[in-house]
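Enquirer: Predicted coordinates and the sequence they were generated for:
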Amino acid sequence: MRRFYCHCGQEIFFDNTYCNSCNSILGFDPEQQKLISIEPYKGQFRSVKNPEKRYKRCVHHQHQMQCNWLLSTDDHFTQCLSCRLTRVIPNQVYPYNVKRWAVLESAKRRMLYGLLRLGLPIDNWPADDIQRLQFHFLEDQISNPIDGHEQVLSGHAAGVITLNASEADNSYREATREAMNEPYRTLLGHFRHEIGHFYWDKLIKDQSIYNDFKALFGDDTVDYPKALAAYYEAGPPEDFQQEYISAYASAHALEDWAETWAHYLLMHETLETAVAFEVIRQPETDREFHVWLSEWMQLVLVLNALNRSIGNADAYPFVVSTKVQKKLQFIHDLMHR
């Protein structure tokens, strides 16, 4: 994440809707990937620094959602790029679902920011592409016996990313982390993982690069339900860290891809943040993977040391083996192509 500043000079942050110093209205411009100061102008809004730039606010800028993303004034949508991708939400009659929806959308916006920074297409697919990106946030009968679905599993199918709305609850996520033995389980991580499946369909499947993917990640045609059942029954191989970035990545080639993809997004955005706050210097080039990876390994060494000093678990509980490095480089090269 880059650093953002209000026109008055005050530092502002990605989710802010108002400047705490001068009380200016703030909005995120997806085209520029910047959080900017805006002001009302003739029923619309304009950039304080660049008055010729005109905007309208997302319809969800009010109430608990507090979406701060902007739209162009000639955009026929009323929802911003992020909000309009959500097609199904949990029943808002229940107050806890109002909070869940806001938490889910906040994490989704941060994930989409990372995609924009990488120059990845989000909603500008060909008109005849039936697998357009959309999100469904559902709750099951565990949290809502009256209106909930029988069971909701987070996943991706044909462009639709489904997330169990309970993932927005810290208590649920922590309990699942313990039950699934996942040392690093976050809501943002879920979004990054599932969007990896979406982009596999777009960037790898039926593309010339597919055989290169298969050589690194394995055979994606292996029976998926059987592979997952075997993983949940027996767990990962004892030496999984030699081949995979996480235990779950060992379950199937497609999960290996999604876990590695999510990890690449984590690395890319964290490095951008570290450079922005001058924790590390801007590399001369981020195209060379070995330079990029070297900066990352130095950064996480500091992050883990800081966490241990204050009595917390490691911020980065991963081993980046030689095989994992090759998989990450595959994604890195794909991004730069």
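Expert: Nice, thanks for sending it over. Numbers count the residues shown, from 1 in each chain.
Enquirer: okay, CA-based contacts and neighbour counts for the rest of this
Expert: Noted.
Enquirer: Give me the distance between the residue nearest to Ala247 when sequence neighbours are not counted and Lys323.
Expert: In space, and not counting its chain neighbours, Ala247 is closest to Pro236: 5.5 Å by CA to CA, 6 or more residues apart in numbering. Pro236 is 16 Å from Lys323, where distance means CA to CA, to the nearest Å.
Enquirer: Would you agree Gly114 is in contact with Leu265?
Expert: Yes - Gly114 is within contact range of Leu265, at 6.8 Å (criterion: CA atoms under 8 Å).
Enquirer: I'd like to know how many residues surround Ile310.
Expert: By other CA atoms under 10 Å, 8 other residues sit near Ile310.
Enquirer: What's the separation between it and Leu254?
Expert: 37 Å.
Enquirer: same check, this time on Ser82
Expert: 25 Å.
Enquirer: Repeat that for Glu52.
Expert: Applying CA to CA to Glu52 and Leu254 gives a distance of 46 Å.
Enquirer: can you check Glu243 too?
Expert: 14 Å.
Enquirer: what are the ranges of the helices in the stretch 101-250 of the chain?
Expert: Under the criterion DSSP state H, counting those that start in this stretch, helices of the stretch 101-250 of the chain are mapped to 170-180, 187-203, 210-217, 224-234.
Enquirer: what packs against the third one?
Expert: On a contact count with 3 or more CA pairs under 8 Å, 6 or more residues apart in numbering; DSSP states H and E, helix 210-217 meets helix 253-276, helix 322-336.
Enquirer: and these as JSON lines, adding mean neighbour count and distance to Cys19?
Expert: What follows is these, written out as JSON lines (neighbours: other CA atoms under 10 Å; distance: least, CA to CA, whole Å):
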{"stretch": "helix 253-276", "mean neighbour count": "21", "distance to Cys19": "20"}
{"stretch": "helix 322-336", "mean neighbour count": "16", "distance to Cys19": "34"}
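Enquirer: hold the first one in mind and look at this next one:
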Amino acid sequence: MKAFRCRVCENDLYLENSLCISCGSALGFSRSERALVPVGDDGRYTDHTGATWFRCANRELAGCNWLAPAEGARCDACSLTRTRPSDDDAEGLGQLPAAEAAKRHLVIELDTLGLPVVGRDEDPVGGLCFDMLSSVDENVVIGHANGVITIDLAESDDARRERVRTELGEPYRTMLGHLRHEIGHYLQMVVVTPGPLQDRCRELFGDETADYQAEIDRHYSEGPPDGWEERFITTYATMHPFEDFAETFAHFLHIHDTVDTAAELGLVTVNPAGFGSFRDLVLGVWVPLSIALNQINRSMGKGDLYPFVIPDAVLDKLDFVASLAPAGPGGGEAT
């Protein structure tokens, strides 16, 4: 993630900032400029082309600090949300901002990589949209179907999410991680299947036409196959070729974003875009960086930041999903 600075006073900023704590300037995120820009007292920003932008209508509802093209309109990221909790669902609405913040982060990642973010307004049938659902009164299953990504907002609650992570024996579980996994399903649908890449995808991940429900039943009755660590990044990836692809894609985003952030902040001295393949980037930068970050976390009494081992077979899979990004297999320019 890019390092942001206030254009008024040069103070360091975080992506989520809507106000500079140093000079007090109101801020908004410009997607086209990929920058936090100063917003006037009237809530407007005029860019270099003369176009006027406005604060997102979801500023209060979802804590959104992005700019929208019209007054009273939602920004590009918020417009991707098809369903949200009802106004009388205080708990669900309280969980919404964290999920929307993770989604905004995801959209920036996809923009950086040149991957498609086509909403339902452009493609009513297969376009991307999000159902941010409250599980206060109903069961919500996180998943993807034909461009619709469903998210259980209860996953925004740290205590609940940690309990579920422990119950399922998962080494890692975050809201951003859920979104990265589900967007992998979407991108496999729109970029890989059908198309010339399908044969190579099947060679690496397996035949995606395998009965999904049967594979789910097998996974939960028998568990992962013996020796899974040599071919998969997680046990969940062993369930079905679709899940292997989505898990691998999520890890591609984990690694790409963290390496680029480290490079932007001067923690990595090499340019990530200089690697000819994602495999080389993983071996040359990510492995030593993740070991160092894990050691730092342990110094703070925390668990490993990246509690995974990447076998050689997964390197091939990572290389494949990275090649889907127009920015290039090495991950594009540091953001």
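Expert: That came through fine. Keep in mind it's a predicted model, so treat the numbers as computed, not measured.
Enquirer: Got a TM-score for the two of them?
Expert: Here the TM-score for the pair of chains, by TM-score structural alignment, normalised by the length of the second structure, is 0.91; 324 aligned residues with a CA RMSD of 2.0 Å.
Enquirer: And the residue nearest to Ala247 of the first structure? What does it align with in the second structure?
Expert: If you follow Pro236 of the first structure across to the second structure using TM-score structural alignment, you land on Pro224.
Enquirer: right, and that match touches Ile233 too?
Expert: No - using CA under 8 Å, Pro224 of the second structure is not in contact with Ile233; the gap is 11.8 Å.
Enquirer: And the two? Which one has more around it.
Expert: Ile233 (23 against 18).
Enquirer: show me the residues around the counterpart of that one in the first structure that make contact.
Expert: The equivalent of Ile233 of the second structure in the first structure is Ile245 (alignment by TM-score structural alignment). The contact partners of Ile245 of the first structure, taken as CA atoms under 8 Å, 6 or more residues apart in numbering, are Asp256, Glu259, Thr260, His263, Phe318, Val319, Val320, Ser321, Val324.
Enquirer: could I get those residues as JSON lines with distance to Thr86 of the first structure?
Expert: Listed next are these as JSON lines, based on distance: CA to CA, whole Å:
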{"residue": "Asp256", "distance to Thr86 of the first structure": "26"}
{"residue": "Glu259", "distance to Thr86 of the first structure": "23"}
{"residue": "Thr260", "distance to Thr86 of the first structure": "25"}
{"residue": "His263", "distance to Thr86 of the first structure": "24"}
{"residue": "Phe318", "distance to Thr86 of the first structure": "32"}
{"residue": "Val319", "distance to Thr86 of the first structure": "34"}
{"residue": "Val320", "distance to Thr86 of the first structure": "34"}
{"residue": "Ser321", "distance to Thr86 of the first structure": "36"}
{"residue": "Val324", "distance to Thr86 of the first structure": "33"}
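Enquirer: Who are the contact partners of the nearest residue to Glu52 of the first structure once chain neighbours are set aside?
Expert: The shortest distance from Glu52 of the first structure to any non-neighbouring residue, by CA to CA, 6+ apart, is to Arg46 (6.9 Å). Residues in contact with Arg46 of the first structure (CA under 8 Å, 6+ apart) are Ile38, Glu39, Pro40, Glu52, Lys53, Arg54, Tyr55.
Enquirer: which of those does the second structure keep?
Expert: Contacts conserved in the second structure for the contacts of Arg46 of the first structure, counting by both residues aligned by TM-score structural alignment, their matches' CA atoms under 8 Å: Glu52, Lys53, Arg54, Tyr55.
Enquirer: from the residues you listed, which would you call buried?
Expert: Arg54, Tyr55 (16 or more other CA atoms under 10 Å).
Enquirer: which one of the kept ones among the contacts of Arg46 of the first structure is nearest Asp129 of the first structure?
Expert: Asp129 of the first structure has its nearest neighbour among these in Tyr55, at 28.7 Å by CA to CA.
Enquirer: State the helix or strand in which the equivalent of the closest one over in the second structure lies.
Expert: By TM-score structural alignment, Tyr55 of the first structure lines up with Trp53 in the second structure. Assigned by DSSP states H and E, Trp53 of the second structure belongs to strand 52-55.
Enquirer: Counting by contacts, list what that strand packs against.
Expert: strand 44-46, strand 67-68.
Enquirer: The aligned partner of Ala250 of the second structure in the first structure and Leu187 of the first structure: what is the separation?
Expert: Using TM-score structural alignment, the equivalent of Ala250 of the second structure in the first structure is Ala262. Plainly put, Ala262 of the first structure is 12 Å away from Leu187 of the first structure if you go by CA to CA.
Enquirer: Geometric centre of the first structure: which residue is closest?
Expert: Met111 (2.7 Å; CA atoms, centre = their mean).
Enquirer: Show me what that residue aligns to in the second structure.
Expert: Match for Met111 of the first structure (TM-score structural alignment): Leu106.
Enquirer: what about the residue nearest to Glu52 of the first structure, distance to His7 of the first structure?
Expert: Counting by CA to CA - Arg46 of the first structure and His7 of the first structure are separated by 13 Å.
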